[in-house]
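Asks: Okay, sequence plus prediction incoming.
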Amino acid sequence: MSRQGKLVIFSAPSGAGKTTIVRHLLSKRPDLEFSISATTRQPRGEEKDGVDYYFISKEEFLHRIAKKQFVEFEEVYSGTFYGTLRSEIQRIWDQGKDVIFDIDVEGGLHLKRKYEEHALAIFVQPPSLLVLIERLTGRGTDSPEKLEERFAKARKELDYAPQFDIILNNYELETACKEAELLVDDFLKR
């Protein structure tokens, strides 16, 4: 019989610090395992298939949607899909671990609705939209057009914050990481 574990979901607009917080938690908690998302986009920088993402073709992604292999998915940017494979969650639960997600806002809410009390959905709130724009621009990984697309998406995503279980303010990273540790610890003890 398959084990039903818990899900810890971190969502935020791109640049809010959710990836850094998730990496911090993974370094502190061996009982958590990162859920690797599938995507149709190309790898960036040093990203590796099966580590950062499962990089698959758009055709393969659509085929898997048709076979209902995704717990959640969406076309995040025009022509670029992201999603969570059912098999990925089960793989982690079968190891006796709980799943931690670094996922976009709509994907996070889909997971929360699907798993309800088995999931803790945390929205990472950046200090301001201006700080978010500075962080995204400072990365130097996106074209001006892609940055505009990210800014527009971020504005929209900030409105979703109240739908999450908890809003974690990331005004100062070290404090946010400590708060995240306490929140996750409390949830996993329940």
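Replies: Nice, I can see it.
Asks: drop to CA atoms for contacts and neighbour counts, all remaining ones
Replies: Fine.
Asks: Please state the offset of the helix or strand hosting residue 178 from the chain centre?
Replies: Element membership for residue 178 (DSSP states H and E) is helix 173-189. Distance of helix 173-189 from its chain centroid, counting by C-alpha atoms, centre = their mean, to the nearest Å, is 16 Å.
Asks: okay, pairing it with this:
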Amino acid sequence: MSSPAPDAGPGPSRLVVLAGPTAVGKGTVAGRMREANPDVWISVSATTRAPRPDEVDGVHYWFVSDDEFDRMVAEDELLEWAVVHGAARYGTPRAPVEEALAEGRPAMLEIDLQGARQVRETMPGALFVFLAPPSFEELERRLVGRGTETAEERARRLDTAHEELAAESEFDVTIVNREVTAAVDELVALLKSGS
């Protein structure tokens, strides 16, 4: 008579990757998700850009120097990384993602399109969610309303947004961000269903 196998705890969970165009509200949705659902693990990206006035290091991003980012790339510490809007570099530290998944926690990356494409190569079993604006005009209104970019940066981001919107078909699911709470609710349902 064999004894029952010991309980190994929860199995690895499925990663959800949230991406979409600039100013669509990815950070706002992720922040609201973090507040309302502390059981959901959300990756914090590293970036070489300077913090905006309301951003906290280690909460919104890990703000690192170009030299530190180079070291992280060289030592394969990033799951994905890219130059975004022709300026700063952003990347997802690998170890915290692998740890959260191994613990069986609902886990999410909030990243840009380039990063999502890299993650698809390395983790094809992830669920890829595209956060879309209700319209391009609304996207432009949100970008201008932030007031955090110069006119030149806004123009560059809007050019990038046209390309990013064209990539929607590469994703498994689309959530239209008409209202943050509703978008978060849809995302939570996806995360907790594991599909």
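Replies: Good, I have the coordinates. This is a predicted model, so every value here is computed, not measured.
Asks: The helix holding residue 178 of structure 1 - contacts with which helices or strands?
Replies: Using 3 or more C-alpha pairs under 8 Å, 6 or more residues apart in numbering; DSSP states H and E, the elements in contact with helix 173-189 of structure 1 are helix 18-28, strand 166-169.
Asks: Strands along structure 1, start to end?
Replies: 7-11, 32-34, 37-39, 53-55, 70-77, 80-85, 98-103, 119-125, 166-169 (DSSP state E).
Asks: Highest mean neighbour count out of those strands?
Replies: Burial of the strands of structure 1 is given as mean neighbour count (mean count of other C-alpha atoms under 10 Å); strand 7-11 ranks first at a mean of 28.
Asks: so that strand aligns onto which residues of structure 2?
Replies: Here strand 7-11 of structure 1 aligns to structure 2 at residues 15-19, judged by TM-score structural alignment.
Asks: one step back: identify all contacting residues around the helix holding residue 178 of structure 1.
Replies: Identification of contacts with helix 173-189 of structure 1 by C-alpha atoms under 8 Å, 6 or more residues apart in numbering yields 6, 8, 17, 21, 24-25, 120, 168-170.
Asks: Distance to residue 91 of structure 1 added to the strands of structure 1, as a markdown table?
Replies: Formatted as a markdown table, the strands of structure 1 follow (distance: least, C-alpha to C-alpha, whole Å):
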| stretch | distance to residue 91 of structure 1 |
| --- | --- |
| strand 7-11 | 13 |
| strand 32-34 | 10 |
| strand 37-39 | 13 |
| strand 53-55 | 14 |
| strand 70-77 | 13 |
| strand 80-85 | 10 |
| strand 98-103 | 10 |
| strand 119-125 | 17 |
| strand 166-169 | 27 |
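Asks: Can you say which of the helices and strands packed on helix 173-189 of structure 1 is nearest to residue 156 of structure 1?
Replies: For residue 156 of structure 1, the closest of those is strand 166-169, at 16.0 Å, according to C-alpha to C-alpha.
Asks: give me the stretch of structure 2 that that closest one matches.
Replies: So strand 166-169 of structure 1 sits over residues 173-176 in structure 2, by TM-score structural alignment.
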